[in-house]
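In: Sequence and predicted structure, then a few things I'm wondering about:
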Amino acid sequence: MDDQNSPERIMREMDWNLLRTFVVLAQARSVTDAATRLRLTQPSVSTALKRLENRVGKKLIDRSPGHFQLTDAGQVLYREAVDIQGSILRLSTLMRNMTDEVTGHVRLSLASHVICPLFNQVLAEFHAENPRATLSIDVFTSALAVETVTARSASFAICLVHQRNSKLEYKRLFREYFGLFCGPPHPLFRRKNLTRADLAGHSAVSFGTDRLQDALKPVTLMRAQAELGDKIIATSSHLEEVRRLIIAGLGVGPLPLHVAARDVRDGQLWQLPPYDQTAPIDVHVVWNPRAVLNRAEKWLLDRLLQRIEETPMDQRTYR
């Protein structure tokens, strides 16, 4: 007779719907929120959690009023369930790719406002050589973009990288440099011969990842050296919205130099010091080597990696 927690029994009796409910629970961080996302009642979600805990023989979530936390066993199961979910999500695409003429669908996860001529060139080649292939691009924070690759719900991601996951592969696509800017309503706009000291005391706007322990650490240091560190009054995870806040005059903010160049020419932005110590930030291609790629995904990823290898780094550096 099988032991209650034997791998064979768990494999035979595991219900994917229970795992799906658990993934949503872990991401929602409350039964109420999970029930809303799943369009179920709270008792149904609680019952599903109890059934899953009985199946695996472990407590998965510590719950009490005001407290909701995955146990160690819950953390392990969540990682594996996300991986399983990614495989299931990809089944329909893989089957379609085997049974009809569609070359395949590619789903990309990008950080906001990725400006990279090399990437644009590869997209043009992809469409020209695979006209029946389809493509969708979702814009996320860099952290969420990486999560979609881990879960295998995205073909690959182009984003900033802070902490590397040993299960994923990374390749630097390009390097961009961030400077500080202000908009027309700001008192420093169009002022010349400014020094870093002129920025002291002014309020700032920035990205949510503008922290010493995150991907935009060089930007954080640059801002701190201008004594803007404790005066962030507005943030966004999207570059377009940080740009909006700067142009509206809410404060001094960081932007990639090559992205801001047109707005500077058009009189919408004004670059501020430091001019010669701008912050370098690397943008990476991130993919999951465990994912089974369809023909279109493999073509696009392989061609992008090939172009990166063929193109010297100085031609992939935008100042």
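Out: Structure's in. What do you need? Owing to the predicted nature of the structure, the values given are computational and were not obtained by experimental measurement.

In: use CA for all of it now, contacts and neighbours both
Out: Will do.

In: For this protein, which segments count as helices?
Out: Using DSSP state H, the helices of the chain run over residues 7-13, 16-28, 31-38, 42-56, 72-99, 117-129, 142-150, 217-225, 239-247, 257-265, 295-310.

In: For Val283, find the nearest of those.
Out: Taking CA to CA, helix 142-150 is the member of those nearest to Val283, at 9.7 Å.

In: any idea which strand is longest in the chain?
Out: strand 169-182 (DSSP state E).

In: on that earlier part again, looking at the helices of the chain, which is buried most?
Out: helix 142-150 (a mean of 22; mean count of other CA atoms under 10 Å).

In: so what's the residue nearest to Leu25 when sequence neighbours are not counted up against?
Out: Take Leu25 and drop its neighbours on the chain: the residue closest to it by CA to CA, 6 or more residues apart in numbering is Ala34, 5.1 Å away. Residues in contact with Ala34 (CA atoms under 8 Å, 6 or more residues apart in numbering) are Thr21, Val24, Leu25, Ala28, Val45.

In: what do you get if the cut-off is 7 Å, keeping everything else the same?
Out: By CA atoms under 7 Å, 6 or more residues apart in numbering, the contact list for Ala34 reads Val24, Leu25, Ala28.

In: likewise Leu269?
Out: Leu269 makes contact with Phe181, Cys182, Gly183, Pro184, Ile247, Asp263 under the criterion CA under 7 Å, 6+ apart.

In: what's the closest of those residues to Phe140?
Out: For the contacts of Leu269, the minimum distance to Phe140 (CA to CA) is 22.5 Å, reached by Ile247.

In: Correct me if wrong: the closest one contacts Asp266.
Out: No - the criterion here is CA atoms under 7 Å, and Ile247 misses it with Asp266 at 11.7 Å.

In: this is the other structure I want to compare:
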Amino acid sequence: MERPELPLPQLHAFVVLAEELHFGHAAARLGIAQPPLSQQIRRLEDKVGHALFSREPGHVTLTPAGRELLPAARRILTDLADGLAAARAVGSGRAGHLRMGFAASLALTVLPDLLRTFRERFPDVHLHIHEMTTTPQLAALHDKSIDIGLLREPPTDDEPRLGFRTVLTEPFVAVLPSTHPLASQRTVRVAQLTDSPFVLLPREVGPGLYDRIIGLCTASGFTPRVAQHAVEWQTVCALVETGLGVSLAPASIRRIRLKGVAFRTIDPDAPRTRVAVAWRKDDDSPLVGSLLTTIDQDPPDGSQGSAVGPCPG
């Protein structure tokens, strides 16, 4: 069955007249003269095939057909208005869905403030947060299962499809069992860890961070003997607490409170670890641009912004 075309101006005129039940008042409300209003109503009645209003001198009422059409006409106009408002909000980056990956350790540093600020500015954006290490985040960005990533030590090799921007840099700390001889010192030189076994994250989950830690050791004259791997920093600290080894970790890990673990600063001139936001260069989502703008306008303490690749939006 072929559906009749019902132009929106005719539906709008019909709803206004149904509410006013007076051609002069309805025309004034619509900002048009009365004859064009009458023409709009007649065209709509022609499409419906039945009169929508009963017209008597000084008295206008809805016919049964008009009473039946009115709720549907109101729904159509309301749905259209809502749809236009939603489309404008999404198009401007003020609403929609944003999928974000983040490294677990960033929940101890930059992530809470970033999410709080973003939600305050964009309350209608639905954030979908996924905890991931660096390598899975990069894969998820490539296969479009996340829109933006917050990761440690982005790859130094060329990533033609991805853009990176440094959000924060922070120093490393030594993670020691509280019974370790070096735990009594306020500052530990990396070279002093030469004879200690290490607990580290596997290289495959974060090659950049792993290589940075190994580089700290080799720069101090030794290659660390890795006794145990653990995927999460919470687990690394728990294994250190048992005495399985020591570790080098981003300074924010100090917020993990374990009675048997001591965190000590290391050489002040040692390289720092880099936290970056990552996105697809060809992603034209305004929401990605909104999050990057939030980072630009409210950078975390100690951040050193450095964009690599264009910023969308």
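Out: Cool, the structure landed. Just so it is clear, the structure is predicted and the values come from calculations on it, not from any experiment.

In: Same list (the helices of the first structure) but as TSV, adding distance to Arg175 of the first structure.
Out: Formatted as TSV, those follow (distance: least, CA to CA, whole Å):
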stretch	distance to Arg175 of the first structure
helix 7-13	46
helix 16-28	32
helix 31-38	38
helix 42-56	45
helix 72-99	30
helix 117-129	12
helix 142-150	15
helix 217-225	13
helix 239-247	16
helix 257-265	11
helix 295-310	12
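
In: Nearest to Arg191 of the first structure among these would be which one?
Out: When these are ranked by proximity to Arg191 of the first structure (CA to CA), helix 257-265 comes first, at 13.3 Å.

In: report the angle between the axes of the closest one and strand 169-182?
Out: Interaxial angle, helix 257-265 of the first structure versus strand 169-182 (axes from the mean of the first three to the mean of the last three CA atoms, to 10 degrees): 30 degrees.

In: which other helices and strands contact helix 257-265 of the first structure?
Out: Of the remaining helices and strands, those touching helix 257-265 of the first structure by 3 or more CA pairs under 7 Å, 6 or more residues apart in numbering; DSSP states H and E are strand 169-182.

In: what about the strand it packs on, how far off from the second structure?
Out: Strand 169-182 of the first structure, aligned to the second structure and superposed, deviates on average by 1.0 Å (mean CA distance after the TM-score superposition for the first structure).

In: Report the aligned residue range of the second structure for that strand.
Out: On the second structure, the counterpart of strand 169-182 of the first structure by TM-score structural alignment is residues 163-176.

In: got a list of contacts for the matching stretch?
Out: With CA under 7 Å, 6+ apart as the test, stretch 163-176 of the second structure has contacts from 183, 240, 246-251, 261-266, 272-281, 299-300, 302-310.

In: Kindly write the PyMOL command that selects the buried subset of those residues.
Out: Buried members of the contacts of stretch 163-176 of the second structure, defined by 16 or more other CA atoms under 10 Å, are picked up in PyMOL with:
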select buried, resi 183+240+246+247+248+249+250+251+261+262+263+264+265+266+272+273+274+275+276+277+278+279+280+281+299+300+303+304+305+309
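
In: Just the ones of the contacts of stretch 163-176 of the second structure in strands?
Out: 247-250, 261-265, 273-280, 307-308.

In: Any idea how far stretch 200-216 of the second structure is from the middle of the chain?
Out: Offset of stretch 200-216 of the second structure from its chain centre (CA atoms, centre = their mean, to the nearest Å): 26 Å.

In: First-to-last residue distance for that stretch?
Out: Chord length of stretch 200-216 of the second structure, first to last residue, is 13 Å (CA to CA, to the nearest Å).

In: Neighbours of the equivalent of Arg225 of the second structure over in the first structure, how many?
Out: Using TM-score structural alignment, the partner of Arg225 of the second structure in the first structure is Lys231. Neighbour count of Lys231 of the first structure, defined by other CA atoms under 10 Å: 15.

In: What of the one 5 residues further on?
Out: Residue neighbour count, defined by other CA under 10 Å, stands at 16 for Ser236 of the first structure.

In: go on, Gln163 of the first structure?
Out: The burial count for Gln163 of the first structure: 10, using other CA under 10 Å.

In: Identify the residues contacting the residue nearest to Ala230 of the second structure when sequence neighbours are not counted.
Out: Residue nearest to Ala230 of the second structure in three dimensions, not counting chain neighbours: Leu201, with 5.1 Å by CA to CA, 6+ apart. Applying CA under 7 Å, 6+ apart to Leu201 of the second structure gives the contacts Tyr210, His229, Ala230, Val231.

In: next one: Ala296 of the first structure
Out: If you count contacts by CA under 7 Å, 6+ apart, Ala296 of the first structure has them with Thr103, Gly104, His105, Val106, Ala133.

In: For Leu304 of the first structure, see how far away it is.
Out: In terms of CA to CA, Ala296 of the first structure sits 12 Å off from Leu304 of the first structure.

In: So what's the residue count around the equivalent of Ala151 of the first structure over in the second structure?
Out: Under the alignment (TM-score structural alignment), Ala151 of the first structure pairs with Asp143 in the second structure. Residue crowding around Asp143 of the second structure was assessed by other CA under 10 Å; the count is 10.

In: Roughly how far does Asp143 of the second structure sit from Val175 of the second structure?
Out: The value you get for Asp143 of the second structure to Val175 of the second structure, if CA to CA is used, is 36 Å.

In: Skipping adjacent residues, who's closest to Val161 of the first structure in space?
Out: Using CA to CA, 6+ apart, the closest residue to Val161 of the first structure is Ala215 (6.0 Å).

In: sorry, back to before: would you mind measuring the gap between the ends of the match of strand 169-182 of the first structure?
Out: End to end - CA to CA - stretch 163-176 of the second structure spans 36 Å.

In: which part of the first structure lines up with stretch 40-51 of the second structure?
Out: By TM-score structural alignment, stretch 40-51 of the second structure lines up with nothing in the first structure.

In: right, and out of the contacts of Leu269 of the first structure, which lies closest to Ala224 of the first structure?
Out: Distances from Ala224 of the first structure to the contacts of Leu269 of the first structure, taken by CA to CA, are shortest for Phe181, at 14.6 Å.
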